[in-house]
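*Asks:* all I have is the shape, not the residue letters:
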């Protein structure tokens, strides 16, 4: 099946009607139609609120997606999943129970464990709430009820004979049931939840001991949600047993999370998706307890991720690993794997990784009210899950995204795996990421075509966001009120904008503070009809990895641009200045390429949005910074006790000195960290610039990604053009955690130009 065949199953008109009023049916109408009304269950109590939201999401209600590429993706994914036959989905559950089991096995990981069944319950519930399509709601309830018939008397709920009940799978079922209760107001979901929770309580608890296995640390989020929605303390108590205290506390206390890894003989790393997803559990622990340490965990974790883990796309986790300090550039250039295949397959587990990030960022916006967390959501909407190529008819998905400087392709791989579950959850939740609200303000987070109905103290307001952003730089907000009303309209000023946003109201320029990463506020009496126009600067820019000089991604606004072939007859997309249209004019070919070498560029390549790249097309997302020159450690001048090995020059002696003379505007010092890493002062042209610390835990080794050798990088940019001298003076001291005081230098990269 070709790239566009799934979209071709439904007409353009159908694709553009996602969430339109004609398809809507109220929850109450659906509940009555399907006979889901039940008397209150004895264990149901009142909903609990411990922490008030600073900002409230619309939670899949009141927001309608309007015609756009994102709306097309929602419609395409919706049509795909609604095309799956319920008998195929339920076959394994029925067969295990010994019931009649029509249909065929879906295959892949689903046939082994029903891996994404709980996620599909969740996705269908969210998609029903966001689109109002009664057929989607019927599908969610039918699947839940038919599955519930197969649950054993003791509460065992798995797809296959005993073994389909680990905590990883249980979390997905809990999420699906809680979502059906929250978004569809179906009390039956709580009855089913109580049954499977009772089984897991008996299975996991042994007196004071709690059995923990396979991503157990993601469990608290949905159990705490169940507690807050029902008031049933069993879910609070169950969630509490699975708090990831050691890991969360490392972030709450602003410590190095790699420090909690076991000793070298038991080296393991951190699985990226689940170790980001667990921060949603910390966020809900805050919601359930009000204890500030949990919110500190999530806030500090976001800062750590942004500084050390995120690519320009918003993605993270090469080969599903969080990376050691200074390790991110290596993941784009060189890789060491415990396999004969040395190529890195992907840098971001795209659908699941986006789902974890969307939730984390939304919780942060809810609990802090701060706008800058929306930047992460925006990056992933255009470059993460929003840039995936469609699945094929066999259930294969683009599991990961590749950002290598050697070039890459979008490729399908896994069949009915976890990402096929989170994809439905993602598109079902898109509408809840666009707008937020409080008592007297409406907040615009994403600049997507959408309509929102918002009620506040003075009445109801309808705001329609009309735009082709990011293909164009203008966003129009059409405001309709029954009568003149006073309220605030606030929009996120993206970090990439540098605070430059031009604002007009009803065709007249309007002065407002636009600070990057904050909300800009338009507070006034609004007429019955008003139009706000926002104009963004979408100039092409280079963006290196945070805190580094190279490699560099190229962006327009929030969109990462890929260097790819010109498509025959292809026009449109993000406009760029003619001087930047052809990357051969201003981007270097990777000078150290050994595999998949680019041929010399000609004028048949251009910059295109990553989301515009089709499956199988060859593209390059990251590039070596222009004007790079490599210096080896042997070319440096040394004084004092320095030794040599095959990798570097090193010393543990106080006052041992290294001098590097270079000509350029920027330099990146390179070396190797270690648990015996020491400290040294860095001077540039006799001026003290920093004290470097080469300590790092060397314990991160997973089967697919060996990070036991930890790189060191220190860089400075913006120097005046000309000759400079860097002097490194070893202190002969070790930090609090280090076992030694060794400084290791392996080379440097010098850049002659001040711009990319």
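*Replies:* Looks like it arrived, so ask away. Given the structure is predicted, the values throughout are model-derived calculations rather than measurements.
*Asks:* use CA for all of it now, contacts and neighbours both
*Replies:* OK.
*Asks:* neighbours of the closest residue to residue 171 other than its chain neighbours, just the number please.
*Replies:* Computed as CA to CA, 6 or more residues apart in numbering, the closest residue to residue 171 that is not its neighbour in sequence is residue 219, at 5.4 Å. Around residue 219 sit 28 other residues, with neighbours defined as other CA atoms under 10 Å.
*Asks:* wait, residue 219 sits on residue 239?
*Replies:* Yes. With contact taken as CA atoms under 8 Å, residue 219 and residue 239 are classed as touching, separated by 6.6 Å.
*Asks:* quick revisit: roughly how far does the residue nearest to residue 171 sit from residue 197?
*Replies:* When distance is defined by CA to CA, to the nearest Å, residue 219 is 12 Å away from residue 197.
*Asks:* what are the boundaries of the helices in the stretch 151-300 of the chain?
*Replies:* Here the stretch 151-300 of the chain has its helices, by DSSP state H, counting those that start in this stretch, at 167-184, 188-204, 220-230, 233-240, 245-252, 272-289, 292-308.
*Asks:* list the buried residues in the second one.
*Replies:* By that I understand helix 188-204. By 16 or more other CA atoms under 10 Å, the buried positions in helix 188-204 come out as 188-197, 199-200, 204.
*Asks:* which strands and helices sit next to it?
*Replies:* The elements that helix 188-204 packs onto, with contact taken as 3 or more CA pairs under 8 Å, 6 or more residues apart in numbering; DSSP states H and E, are helix 167-184.
*Asks:* again, 6 Å this time
*Replies:* Contacts defined by 3 or more CA pairs under 6 Å, 6 or more residues apart in numbering; DSSP states H and E place helix 188-204 against no helix or strand at all.
*Asks:* what about it, distance to the chain center?
*Replies:* Averaging C-alpha positions (CA atoms, centre = their mean, to the nearest Å) puts helix 188-204 30 Å from its chain's average.
*Asks:* now do the third one
*Replies:* Between the mean C-alpha location of helix 220-230 and the chain-wide mean there is a distance of 23 Å, by CA atoms, centre = their mean.
*Asks:* tell me which two of the buried residues of helix 188-204 sit farthest apart.
*Replies:* Comparing every pair within those by CA to CA identifies 188 and 204 as the most remote, at 24.4 Å.
*Asks:* biggest strand in the protein, by residue count?
*Replies:* Ranked by residue count under DSSP state E, the longest strand found in the chain is strand 723-734.
*Asks:* may I see the buried residues of it?
*Replies:* Within strand 723-734, the residues scored as buried using 16+ other CA under 10 Å are 724, 726, 727, 728, 729, 730, 731, 732, 733, 734.
*Asks:* okay, one more to line up with it:
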């Protein structure tokens, strides 16, 4: 079929005549490249953690003898920390995702052992309870002494979330049995709680409890979970959002985002438009009014006033948990709308929030991404940190294969540019993506089909591709407008061996700091560039035209990607791929300064916003 017979549709909103969903887990394989290397490093780190140390707090609460010589983990897993045990739930979630994507038997066996030990703890407790914090802490919460507790339901949610994903993604019926017992415990406890007491207790961070019970209601069909989900809906937060009122100033950021996940799941299950309005209004208030150029948000874990970030730059910006949870919300909203803005937001946070906060050489994470010039990232230690952002960090990396391709009744979406292979239509279609992104600004798709098939192939044309996309089909130039911030839809009868190549020109551009337009951050495509500097520096040029104050550095100064040690033979080739180093830039005048992608910066002091004067 001649190229000219293709039907091309490009729009800000992709036509979503039917629900959009990620391809099934296991249908997408990461191919050698930097994201697969990070995925592998994450997997190896998780497998290195000893089972009994992960379970230490659960054994203690169940009064089960702890094996001789076993010590608790450090950091937030230490016995004196009220959130101890939270990481185990994240661990199970990440492990289940890795197994579902790869069939990794070692990961499955480790997670199954841990689920069996949690079941053992539940039997020892004798009342359905399985947790890493004392039951009496819930009584303190219910008594209204909120200052005497940290976040007990937050911690319990992590355990239940991990068990839920072990059931849904890794097929563990034992995990479901444990969840049902714990749900019964919570149901009985809350049934005896007066409504005003329950409402007051929701002022304390409780994670994604509403989302969890909506998930259980949907997956099991059991009506008992619906009222439990409703009990954890925090009306004081949700009602203003339903009315479109911005009441987020002064709130703890990551406490709120999982509540919105729950609201969106309620929309998906009940169809009530109020819940969708809550999610869309919230996303706009955070992503458009309270976010940095990285896509991340929060200062010292809190939100300030909308559009006023000028006095927030410091050592505690962009809590990694908030980046991850906003990415989850963006994906939820994308599946409901097909709006490319949510996919763009996801990509921006992936590179500048998640990958930036991860050191692939030892797979450790940052709690915050500092934004004040002269500061540097602080990565944790393998057995002695376990901040909340360790948990969301391991989940985010385990989720990488699930964020690349989506489908609806018409066809496929290509949302991320990642070396990968996708099996679709029960294996009738195989799509392989070859790309060196972000080191190169193009991607190549090749299709293998058992028989010719008509469908729509939608390629994201990112907002940062200011010149649009240049596309060829089977080597022939394809002349159609593919504007930045849209989907290029190629709908035709595809045949075995068809090839598509898209060039997505990357260029330098700037974004001002909300509330201080004289300060700008400079980006290359989706990548925020960090200026390596020890102190504030005023640069000379046009703040809207970075080419007036930055020049591309010689090839010899380019930054190679981080090296990832070969730790296992599970994916023996995962580090070995030929890749050109990323370009870097340096100032044209004034104090010499190098600008490099933030996600490759590890220990160097840097700045993200600079005052630029003509």
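*Replies:* Noted; the coordinates are in hand. As the structure is a prediction and not an experimental result, all values here were calculated from the model.
*Asks:* now for the residue nearest to residue 171 of the first structure: what does it line up with in the second structure?
*Replies:* Residue 219 of the first structure maps onto residue 209 in the second structure, with residues paired by TM-score structural alignment.
*Asks:* and whatever residue of the first structure lines up with residue 259 of the second structure, how many residues sit next to it?
*Replies:* Residue pairing (TM-score structural alignment): residue 259 of the second structure is matched to residue 278 of the first structure. Using other CA under 10 Å, residue 278 of the first structure has 25 neighbouring residues.
*Asks:* check residue 271 of the first structure too.
*Replies:* Residue 271 of the first structure has 17 neighbouring residues, counting by other CA under 10 Å.
*Asks:* contacting residues for it?
*Replies:* With contacts taken as CA atoms under 6 Å, 6 or more residues apart in numbering, residue 271 of the first structure has the following neighbours: 320, 321.
*Asks:* if we go to 7 Å?
*Replies:* 320, 321, 322 (CA atoms under 7 Å, 6 or more residues apart in numbering).
*Asks:* check residue 329 of the second structure too.
*Replies:* Applying CA under 7 Å, 6+ apart, one finds that residue 329 of the second structure lies in contact with residue 261.
*Asks:* double-check that it belongs to a helix.
*Replies:* Yes. Assigned with DSSP: H, G, I helix; E, B strand; the rest coil, residue 329 of the second structure falls within a helix.
*Asks:* what's the counterpart of it in the first structure?
*Replies:* Aligned against the first structure by TM-score structural alignment, residue 329 of the second structure finds its counterpart in residue 360.
*Asks:* kindly reformat the buried residues of strand 723-734 of the first structure as JSON lines containing distance to residue 82 of the first structure.
*Replies:* As requested, the buried residues of strand 723-734 of the first structure are arranged in JSON lines below (distance: CA to CA, whole Å):
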{"residue": "724", "distance to residue 82 of the first structure": "64"}
{"residue": "726", "distance to residue 82 of the first structure": "62"}
{"residue": "727", "distance to residue 82 of the first structure": "64"}
{"residue": "728", "distance to residue 82 of the first structure": "63"}
{"residue": "729", "distance to residue 82 of the first structure": "65"}
{"residue": "730", "distance to residue 82 of the first structure": "64"}
{"residue": "731", "distance to residue 82 of the first structure": "65"}
{"residue": "732", "distance to residue 82 of the first structure": "65"}
{"residue": "733", "distance to residue 82 of the first structure": "63"}
{"residue": "734", "distance to residue 82 of the first structure": "60"}
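*Asks:* which one of the residues you listed sits closest to residue 144 of the first structure?
*Replies:* Nearest to residue 144 of the first structure out of those is residue 734 (CA to CA; 58.3 Å).
*Asks:* what residue in the second structure is paired with the closest one?
*Replies:* When the structures are aligned by TM-score structural alignment, no residue of the second structure is matched to residue 734 of the first structure.
*Asks:* quick check: residue 734 of the first structure vs residue 673 of the first structure, distance?
*Replies:* Between residue 734 of the first structure and residue 673 of the first structure the distance is 12 Å, computed by CA to CA.
*Asks:* overlap in contacts, those two.
*Replies:* Counting by CA under 7 Å, 6+ apart, nothing touches both residue 734 of the first structure and residue 673.
*Asks:* what lines up with residue 385 of the first structure in the second structure?
*Replies:* Checking with TM-score structural alignment, residue 385 of the first structure has residue 354 as its match.
*Asks:* assign its match to helix, strand or coil.
*Replies:* Each residue gets one of three states, and residue 354 of the second structure gets helix by three-state DSSP.
*Asks:* and it, how far is that from residue 443 of the second structure?
*Replies:* From residue 354 of the second structure over to residue 443 of the second structure the distance is 22 Å, taken as CA to CA.
*Asks:* so between those two, which is more surrounded?
*Replies:* Remark: of residue 354 of the second structure and residue 443, residue 354 carries more neighbours, 26 against 21, as counted by other CA under 10 Å.
*Asks:* and that one, what does it touch?
*Replies:* For residue 354 of the second structure, the set of contacting residues under the criterion of CA under 7 Å, 6+ apart consists of 320, 393.
*Asks:* how about the nearest residue to the match of residue 259 of the second structure, chain neighbours excluded?
*Replies:* Of all residues beyond its chain neighbours, the one nearest residue 278 of the first structure is residue 218 (4.7 Å), with distances taken as CA to CA, 6+ apart.
*Asks:* swap in residue 378 of the second structure?
*Replies:* Residue nearest to residue 378 of the second structure in three dimensions, not counting chain neighbours: residue 366, with 5.7 Å by CA to CA, 6+ apart.
*Asks:* map that neighbour across to the first structure for me.
*Replies:* Per TM-score structural alignment, the equivalent position to residue 366 of the second structure in the first structure is residue 398.
*Asks:* can you count the residues close to residue 227 of the second structure?
*Replies:* The local packing of residue 227 of the second structure (other CA under 10 Å) involves 14 other residues.
*Asks:* my guess is residue 75 of the first structure contacts residue 15, does it?
*Replies:* Yes. The pair residue 75 of the first structure and residue 15 passes the contact test of CA atoms under 7 Å, sitting 5.1 Å apart.
*Asks:* just the buried residues of stretch 435-447 of the second structure, please?
*Replies:* Taking 16+ other CA under 10 Å as the basis for neighbour counts, the residues of stretch 435-447 of the second structure that come out buried are 435, 436, 437, 438, 440, 441, 442, 443, 444, 445, 446, 447.
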